[in-house]
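Visitor: this one's sequence-less:
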């Protein structure tokens, strides 16, 4: 175990589990993660390896004996008959039979119906009436010659979820972790490896948890396939339900007028609409009207009087184009059904509190899944559910003031997202001013993404200045990352998109303390300071350094971290940039000052020799030296033409990408790699200037 694993085991004993154990026990069982972790939490919530191995075998045995596979349902039914009583793990849905005035259960995998359930059980677990609940049950079999008598008898039923929760103990334990540690704990708890994500990506993943802790929160996520958009809503919590796009009906979501039965929004904390995108789909207009009213007013009315509900709505869909294409030809909502983009449907989009940029999420790879310890997911689900009773939306008011032209609806989206993130990260409310500002900016960006796209669709939406003021009177603008990457397309309307490709839309006014060039071009040759956001694409060494390297005959690079393979590859790509920007007949001397690798110095030297040999053939004379004291920290590039380029991250500006895959463009072209957050300062150090 690493230090974080040890710490979470110390402060949350019996409530955490090693996340790779789910794979070890799942086998071919089609069962949600929270069901498996419920069992693992009973037998493997420990750091003792021997106990874990024994627990794994116990859980495997329980699943083998009691989990009902559909293709083995007949065998299980036979076991119940022969033994008289048998324990099963299955998904159960209950309906009221008005003819007999009795509740009847249906077992999804076991394939039996009309099993009688007493009213007390329904009162205790009302979710059985809608959507189905995974349960551990004892079933009995008693044959009767009366054809109207069902032989199956439900003797006990226990939904698979946490039975109790100590909120005060949770707050005390949370205070033992730093913010970075806590974010990583949460990432591991939802099954992700925090080392594979940057700060912005971590927060984006955690926004998916806001609907669980914030009542009536409306979230949309659009992005490519394979990024894990629906996983958290189908596997993570017993309080969420995932609805296929083709199954979303008025009766299922809200109320069945024939039976009077309340729909999903009345029983679940989160209702996620999967497969929401699809431009050819034609959703029911009445459903849209009801959704629109529910998302705005937290109530619905289908002719039986107003009904209130607290379920958060999540909309998930796949995009069929990349962001530049969508911005050039239409808008980021272009893959949604036309009905949602016309005058009536826009009201639903305007009620979205945050827009998750799914295109920033990478396809999930094996190294992105956690093997460390995290909360048993039903414990985390109960934490989030208990937080729904709180409101932390005002925790930035003593530090920042939103721009006055931000509408009430925009403020509502910003405030609810901010409140949700505060609950998740700082349930004690003890965030530093810098942390509060980070969450506020993040909350504003997601709501701005919604509003900017609505303004592209319908020009009657007024322009909004998404900014806030600090207590010392300074204004700070908040832009979306798509705006930074695509300034020429971002502010076109959908009518203008793709009409006149020669028209270049002016970049919006930026905050006075931060400037960025359009990433498609290199920066102008002058003194300046540039800031780049995490996950920003379109950045390359050519763009950053090319203009400043032209004409140079001597270049000195100071970077203490040119040791590991990816760092060495970065430096090789820097040499490639020099080759691209020098005249073929010229020679350039490149000198590297770095620190010798403590453990693999011989391999480091060997790689430098290979670079030297390769560069020499192209007119680049590469030399290097190691700082003997090993104390250098500065990272910069100095040219004999009088320029010094200071880099807060050195050449290490790119996030992880698969270097061994020759068939990914991120491997071949730097501009397709997401960046880390970094800053560059260009200084003219020519003597006498």
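Guide: Cool, the structure landed. Since this is a predicted model, take the numbers as computed values, not measurements.
Visitor: going forward, measure contacts between C-alpha atoms and count neighbours the same way
Guide: OK.
Visitor: I'd assumed residue 622 was in a helix, is it?
Guide: No - assignment of residue 622 by DSSP: H, G, I helix; E, B strand; the rest coil gives strand, placing it outside any helix.
Visitor: My guess is it contacts residue 590. True?
Guide: Yes - using Cα atoms under 8 Å, residue 622 is in contact with residue 590, at 4.9 Å.
Visitor: how far away is residue 580 from residue 558?
Guide: Distance of residue 580 to residue 558, given as Cα to Cα, to the nearest Å: 21 Å.
Visitor: Pick out whichever of these two has more residues nearby.
Guide: More crowded of residue 580 and residue 558, by other Cα atoms under 10 Å: residue 558, with 24 against 14.
Visitor: Isn't the more buried one up against residue 644?
Guide: No - Residue 558 lies out of contact with residue 644 (Cα under 8 Å); the separation is 10.9 Å.
Visitor: Now do the shared contacts for the two.
Guide: 636-637 (Cα atoms under 8 Å, 6 or more residues apart in numbering).
Visitor: Which elements pack onto the helix or strand containing residue 544?
Guide: Element membership for residue 544, per DSSP states H and E: helix 541-549. If you count contacts as 3 or more Cα pairs under 8 Å, 6 or more residues apart in numbering; DSSP states H and E, helix 541-549 packs onto helix 565-581.
Visitor: hold the first one in mind and look at this next one:
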């Protein structure tokens, strides 16, 4: 039995416009801890059976979800039980990652189901063509697995076959209409808090600065080819969003990153992760290294142009690069012993040309260490597969035109700076105003512009640490309206004793 949660104003507003698309986020955690699947898989099922604010309906749905997760997810040690069930009943349904590879010897594809330790499952060519992501790192899906006893008796026979699969993600065509219509009844602050709840955090206990970090974490999901860095203390949930919330993002945990896996496999032409996912996140970035000498250069080129070469062919992709990592000291000490990009791998940390490709540097030190009882929400938020599908669709447009004749950049911004700030503003506008027809008040546009300038200036300040002569002028500024007063934007961690003379002091 679950404990009912008292609904607050935000819950009530959401329930009035997003019926069928809401889920209680504490229910997600209850199941996510019990079963070996990411949060968005649990939410997919909860969204199907428990997208309601009615306690009775939630209870009924929870029973179904509990049965499905228990009956279809494979815990360690249960592999043979599932295989035996498939043999006895002819087929079995399970939730698993499906990966595939080409078996050139037999000119066919074979699938892999990691939770069953099966590496040679028959799969139809058509299923692989429809779901190419299974050829890179695979994706979560509901699988119908069949067993054929006649094939089992053949020499080198492959008795297991994937008869059907249903990717765990929403494919409804009108998701953006639903999102845009619902957004209209929220104020901007309420909507920002509701988005934060939708990724599982409780906004009422977060500072304004922590909320800004959270919003920056979301931008790569809605803006194509967006490159973000977040560094800060351990335990602040930097990688959570990139691992748990969306099937369109992929997390690479420490260790070697191969050029073939990231970009393209020259042996078979298979496109890599940046072609298959909206966001590719490097966790524990300090431990990442490429298998090829020119790996960092390929990534640098890709981060600048969204293209990479394979022989004579140039390949375009839209996946953004996110790098998250930890400081072993506090931010002041980090600035004294080096600069704020020092935790990057040695090939990247002092390379100002590489830094220039980073559109925003989120101040991870402004986010608290996550305490599950305090920082995780028990309220309603949007179901992850609905939210991630909306974010995926929002990538198709840009909102840079909103700045035209409203915001004017100061002379210290280079062409790359303007491109970076424009992308951050565009992403934040899409998140906060998903309906392109919705008017954007000056005061909302101004704090978005200030956040975008600050997060790009933070990159610039680290470049200045590495090469002072080239990056001396970092006095980022803007004017709201052609006749507006020039406003300067500082990075709060840059104290006056470390700033160059004439640098405006941080607010506060």
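Guide: Noted; the coordinates are in hand. In this text the structure is predicted, and so the values were computed from the model without any measurement.
Visitor: TM-score for this pair?
Guide: Scored by TM-score structural alignment, normalised by the length of the second structure, the superposition of the two chains gives a TM-score of 0.94; 494 aligned residues with a Cα RMSD of 1.7 Å.
Visitor: now the helix holding residue 544 of the first structure, how far from the centre of its chain.
Guide: In terms of Cα atoms, centre = their mean, to the nearest Å, the centre of helix 541-549 of the first structure is set 33 Å apart from its chain centre.
Visitor: How about stretch 35-48 of the second structure?
Guide: In terms of Cα atoms, centre = their mean, the centre of stretch 35-48 of the second structure is found 16 Å from the chain centre.
Visitor: so where in the first structure does it end up aligned?
Guide: Taken onto the first structure by TM-score structural alignment, stretch 35-48 of the second structure occupies residues 29-42 there.
Visitor: what's the answer for stretch 230-238 of the second structure, then?
Guide: Stretch 230-238 of the second structure lines up with residues 221-229 of the first structure when matched by TM-score structural alignment.
Visitor: The matching stretch: end-to-end distance?
Guide: Counting by Cα to Cα, you get 7 Å between the two ends of stretch 221-229 of the first structure.
Visitor: for that stretch, which positions count as buried?
Guide: Neighbour counts over stretch 221-229 of the first structure (16 or more other Cα atoms under 10 Å) mark 221-225, 227-229 as buried.
Visitor: How about stretch 325-343 of the second structure?
Guide: 325-327, 331, 334-335, 339-343.
Visitor: burial of residue 269 of the second structure, as a residue count?
Guide: A count of nearby residues for residue 269 of the second structure, using other Cα under 10 Å, gives 11.
Visitor: Residue 481 of the second structure contacts residue 404, doesn't it?
Guide: No - counting by Cα under 8 Å, residue 481 of the second structure sits too far from residue 404 to count as a contact (9.6 Å).
Visitor: More neighbours: those two, which one.
Guide: A direct count of neighbours by other Cα under 10 Å for residue 481 of the second structure and residue 404 places residue 481 higher, at 15 against 9.
Visitor: and the aligned partner of residue 314 of the second structure in the first structure, how many residues sit next to it?
Guide: Using TM-score structural alignment, the partner of residue 314 of the second structure in the first structure is residue 306. Here the number of neighbours of residue 306 of the first structure (other Cα under 10 Å) works out to 9.
Visitor: counterpart of residue 451 of the second structure in the first structure?
Guide: Superposed on the first structure with TM-score structural alignment, residue 451 of the second structure falls opposite residue 442.
Visitor: ok so its match is a helix residue?
Guide: Yes - Residue 442 of the first structure sits within a helix when classified using three-state DSSP.
Visitor: Give the closest residue to residue 303 of the second structure in space, chain neighbours not counted.
Guide: Nearest non-adjacent residue to residue 303 of the second structure, counting by Cα to Cα, 6 or more residues apart in numbering: residue 357, 5.8 Å away.
Visitor: My read is that the one you found contacts residue 302, right?
Guide: No - using Cα under 8 Å as the test, residue 357 of the second structure is too far from residue 302 to be in contact (9.2 Å).
Visitor: Could I get the full set of helices for the stretch 101-250 of the second structure?
Guide: In the stretch 101-250 of the second structure, helices defined by DSSP state H, counting those that start in this stretch lie at 125-130, 149-152, 175-183, 188-198, 208-222, 240-244, listed in chain order.
Visitor: out of those helices, which comes closest to residue 162 of the second structure?
Guide: helix 125-130 (9.1 Å; Cα to Cα).
Visitor: Against residue 419 of the second structure, how distant is the aligned partner of residue 350 of the first structure in the second structure?
Guide: Mapped onto the second structure by TM-score structural alignment, residue 350 of the first structure lines up with residue 356. Distance, residue 356 of the second structure to residue 419 of the second structure, by Cα to Cα: 11 Å.
Visitor: So for the two, which residue has more residues nearby?
Guide: Each of residue 356 of the second structure and residue 419 has its neighbours counted (other Cα under 10 Å); residue 356 has more, 19 against 14.
Visitor: check contacts around the more buried one.
Guide: Neighbouring residues of residue 356 of the second structure by Cα under 8 Å, 6+ apart: 416, 459-460.
Visitor: one more time with 6 Å, if that's ok
Guide: With contact taken as Cα atoms under 6 Å, 6 or more residues apart in numbering, residue 356 of the second structure is in contact with no other residue.
Visitor: can you count the residues close to residue 253 of the second structure?
Guide: Counted with other Cα under 10 Å, residue 253 of the second structure comes out at 15.
Visitor: in what helix or strand does it lie?
Guide: Per DSSP H and E, residue 253 of the second structure falls inside strand 249-257.
Visitor: with the first structure superposed, average distance for that strand?
Guide: Superposed on the first structure, strand 249-257 of the second structure shows a mean distance of 1.3 Å to its aligned residues (mean Cα distance after the TM-score superposition for the first structure).
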